[in-house]
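Undergrad: heads up, no residue letters with this:
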């Protein structure tokens, strides 16, 4: 891999591969055939099989997921800790001053817009779905308590917030950051295609353009499409529950399908407008609406308790991050496997999608700026969000107020049950439903852009019909699963996505090695400045 130093301050690899050189034209699309066709066939076969045999598919895939989590819990946990330490090490090292895109590169998006896009794509919808249900579940022992704390006690309330933050803080964002930084660095500094396989070029060389690289990209496509389809289906169920709660609209399969069709239609419109006019605009709307929503809850809710929860969640997170990161002699097996290891596998399965999207919008930042922002900003925002909603819900339970005081009965309804005990319930619940839907649109269209880029061999300017194709396919898969197999099918496809987290964990560890090797080679440019 001989190197040269172009005038733009980038130390590029001298590779024989050119973006799009192996692409073919098919029905107006510009695709990398081995990746596109293999991914499509696997997805089609899986969906048909799941719809025809939903219970069997659920049984097999849940078994595969359970086997992965039970036998490789230590592997997921060690890897998660390595990703956090690796990112912190890069921030503190001389490599932190390397700029994505070359020494003279400038950021393409404002800081606020950049924050909004990476946050909305990475976790926005999850925070709507779990911000009440998760801490309430830990506090009441819905499915295990962290570190075996006694439920419904002051200690449980504190640890419930800290454990929730553990699952939405530094560890998941370090997973995303490793993928995002690898892709951004090798695309913008080394001149390689913006696709997953490029991160392995320092270790595999020209072999990444062959069957081995095709396999890596196919795995990324499958993990992404399954993860997005699962989230779309689960989100439709939450939105349907909210519509029933607020407007008494029947919470039926028909309502869920209408929700998916509506989200998919807006996603298609957003995809058609591209990154600037679509995802960027929606992300800014998302974050503005979410900020207004959170501030409103703080003002009209138990303000003192919420501010107290912010302090509590920070202290509990810091105090318990090491015990919760431990994988040796865990006595809280139900919580450990059912929540933490599950989450790590889930975040890793989502890392190709979120990582590639973050990479796409991060040109011009230094490594230090990039990692500091990607790790700390979402963690701090999540901390305030979880304290606001989770803290409010736990306070209601402690005071015997509302439906949640009787225990967690529905994850989809948990947020609306909490809002029911605050002023202006109809307004806040409506805003909550809108946020769920807009966050889903953002995830769908950003996911479509990512999958389109992978299946087009790294091209970022593929024909519009390709982006529309993937946006439509996500909606079709979610509807087909709901109609054909219902919750069994959704559980099956979620299990499939999580199972892909096991091989991807190994790939991410290898990616760290390749990234370190690439960054170290670029330091020569910065020693001259």
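TA: Sure, I can see it. Given the structure is predicted, the values throughout are model-derived calculations rather than measurements. Residues are numbered from 1 along each chain as shown.
Undergrad: going forward, measure contacts and count neighbours with C-alpha atoms only.
TA: Fine.
Undergrad: now residue 164, nearest residue through space, not along the chain?
TA: Distance criterion Cα to Cα, 6 or more residues apart in numbering; nearest residue to residue 164, sequence neighbours excluded, is residue 135 at 6.0 Å.
Undergrad: now do the same contact list for that neighbour.
TA: When the contact criterion is Cα atoms under 8 Å, 6 or more residues apart in numbering, the partners of residue 135 are 157, 160-161, 163-164, 390, 394.
Undergrad: tell me which helix or strand it sits in.
TA: helix 133-140 (DSSP states H and E).
Undergrad: ok, residues contacting the next helix or strand after that helix?
TA: Next helix or strand after helix 133-140 toward the C-terminus (DSSP H and E): helix 154-168. Taking contacts as Cα under 8 Å, 6+ apart, the residues outside helix 154-168 that touch it are 134-136, 138-139, 145-146, 149-150, 309, 312-318, 320-321, 324, 340, 343, 379, 382-383, 386-387, 390-391, 394.
Undergrad: buried subset of those as a ChimeraX selection?
TA: For the buried members of those, the matching ChimeraX selection, counting by 16 or more other Cα atoms under 10 Å, is:
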select :134,135,136,138,139,145,146,149,150,309,312,313,314,316,317,320,321,324,340,343,379,382,383,386,387,390,391,394
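Undergrad: taking their axis directions, the host helix or strand of residue 380 and helix 154-168 sit at what angle?
TA: According to DSSP H and E, residue 380 maps onto helix 367-398. Helix 367-398 and helix 154-168 meet at an angle of 150 degrees, taking axes from the mean of the first three to the mean of the last three Cα atoms, to 10 degrees as the criterion.
Undergrad: against that first model, consider the following:
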């Protein structure tokens, strides 16, 4: 909150705000004036990162999953975020809605049809039959959107909620390192960690927003014949960023929560409509089989590193996804932390890791399953459309069902609101980091970062489209993967101290109860005498 006149519009933490703002603004300027050089630099870094550090991304994501489950089912699971007397601020449905909208939205809309169809047409593993192609397509789609993807959010969100609400530290990524480096978090190393968090968040958001406007552009072309060009994309970014800025001004409860709940309900209606108007039995059979195949193959595909194939498929898909999820983790993790006070550690982890994953499995099975059915039955060339332009996949599928104009319009609305909720959620988070951990930064600061997010997305789209966005997110994801691994150790260290104190208090309570009981017995014997 602004406290004095000079902090009415901005309340910045200078060592983080200025370096992060300068780097982001420089990226925007370079992308517009030296776009080819920027794309070449990002592309080179992506290629080398995927080639030499792909194994590191895969190993890290598996460590995140194991650590999350360990925190949930160990003695740490009983710790309540905010203290023993804390209670949740939001209803369970509102909580899940905000998790879903902030953590995934646009990705589901863009890749819900496109990814299963791409893998169906270009199998990542050798297959012999159409059934095996379909099974593998859904398996790798589930891998990319299942437990592994949500695990970085769990680690960051849990750590931030615990350190902020239980320990009283500022809501910044650097606060999580206080158990490891002490007061150095208030100096250079802490500032560096927070700057990296801001940059990772901005590039992660830019990738998502860029993907979103490409799909909105495809929908507008499908419905109204508006040409789907980079100019259209940038115009859309400007319009939707202004809408997101308005939502940011209203804040967490009136803006983000309201839009998240509306979008969640609309998405569920959209999902149910496609389920019942499409090949329902095929989809439901596929859902059961897809989940079973995923759980049965989780360790195998979760650790698959393409060692003996080396066809670079994984560089464009799995490594990109892992970097994307990791780069989003400071933003989504911090947002989840802000709305999760009062939950136990176990409730938090199961809520963030399992429930959104299950919703994703249903969504992908409905849209991906319907697309595979239409393609395999020869009803429409969806695979060809995907190979030409991933962003058209959803609308090509909807065109095969009744009321396609209405459903396509709803699809555009959903992507747009997901765009807005992602942007304003990200702005609230970056505000917190760049203001030194304050929960409510001034409105002017929120507007600044909301506009800058749109600027990054527009500039990267202008520079090189989806490839530039992918390269940027992988560049940001690598250093932050290391940060999350260190956070796991820091969190475990503090959890151990907290549970030990809880144990001591419980023992002291037992001892006092025993002494009271003994005192009562002695007093009763004295009365008898």
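TA: In hand now; what should we look at? Here the structure is a predicted model, which is why all the values come from computation and not from measurement.
Undergrad: excluding its backbone neighbours, what's nearest the most centrally placed residue in the second structure?
TA: The centroid of the second structure falls nearest to residue 103 when counting by Cα atoms, centre = their mean (3.5 Å). Closest residue to residue 103 of the second structure in three dimensions, ignoring its sequence neighbours and counting by Cα to Cα, 6+ apart: residue 332, at 5.8 Å.
Undergrad: what's near enough to touch the aligned partner of residue 499 of the first structure in the second structure?
TA: With TM-score structural alignment defining the correspondence, residue 499 of the first structure maps onto residue 475 in the second structure. With contacts taken as Cα under 8 Å, 6+ apart, residue 475 of the second structure has the following neighbours: 42, 45-46, 49.
Undergrad: and the residues you listed, which is closest to residue 468 of the second structure?
TA: residue 42 (6.9 Å; Cα to Cα).
Undergrad: just tell me what the residue nearest to residue 164 of the first structure corresponds to in the second structure.
TA: Structural correspondence for residue 135 of the first structure with respect to the second structure (TM-score structural alignment): residue 116.
Undergrad: the second structure: matching residues for the longest helix along the first structure?
TA: When secondary structure is assigned using DSSP state H, the longest helix within the first structure turns out to be helix 211-247. Against the second structure, the aligned range for helix 211-247 of the first structure is residues 188-224 (TM-score structural alignment).
Undergrad: the matching stretch vs the first structure, average offset?
TA: By mean Cα distance after the TM-score superposition for the first structure, the fitted stretch 188-224 of the second structure averages 1.1 Å away from its aligned residues in the first structure.
Undergrad: now name the helix or strand holding residue 466 of the first structure.
TA: If you go by DSSP H and E, residue 466 of the first structure is part of helix 464-484.
Undergrad: from the chain's centroid, how far away is the next helix or strand after that helix?
TA: Towards the C-terminus, the helix or strand next in line after helix 464-484 of the first structure, according to DSSP H and E, is helix 486-499. Distance of helix 486-499 of the first structure from the chain centroid (Cα atoms, centre = their mean, to the nearest Å) equals 17 Å.
Undergrad: likewise stretch 60-74 of the second structure?
TA: Using Cα atoms, centre = their mean, the distance from the centre of stretch 60-74 of the second structure to the centre of the chain it belongs to is 17 Å.
Undergrad: just to revisit the earlier point, so where in the second structure does the helix holding residue 380 of the first structure end up aligned?
TA: Using TM-score structural alignment, the partner range for helix 367-398 of the first structure is residues 345-376.
Undergrad: for the matching stretch, buried residues please.
TA: In stretch 345-376 of the second structure, counting by 16+ other Cα under 10 Å, buried: 345-353, 355-358, 360-376.
Undergrad: before we move on, what about stretch 51-70 of the second structure?
TA: Neighbour counts using 16+ other Cα under 10 Å place 54-58, 60-65, 67-69 of stretch 51-70 of the second structure among the buried residues.
Undergrad: I'd like to know which elements the longest helix of the first structure is packed against.
TA: Contact here means 3 or more Cα pairs under 8 Å, 6 or more residues apart in numbering; DSSP states H and E; on that basis helix 211-247 of the first structure packs against helix 33-52, helix 124-130, helix 253-274, helix 342-360, helix 425-455, helix 464-484, helix 486-499.
Undergrad: quick one, it and helix 33-52 angle?
TA: Using the same axes, to 10 degrees, helix 211-247 of the first structure lies at 40 degrees relative to helix 33-52.
Undergrad: buried sites along helix 211-247 of the first structure?
TA: Taking 16+ other Cα under 10 Å as the basis for neighbour counts, the residues of helix 211-247 of the first structure that come out buried are 213-246.
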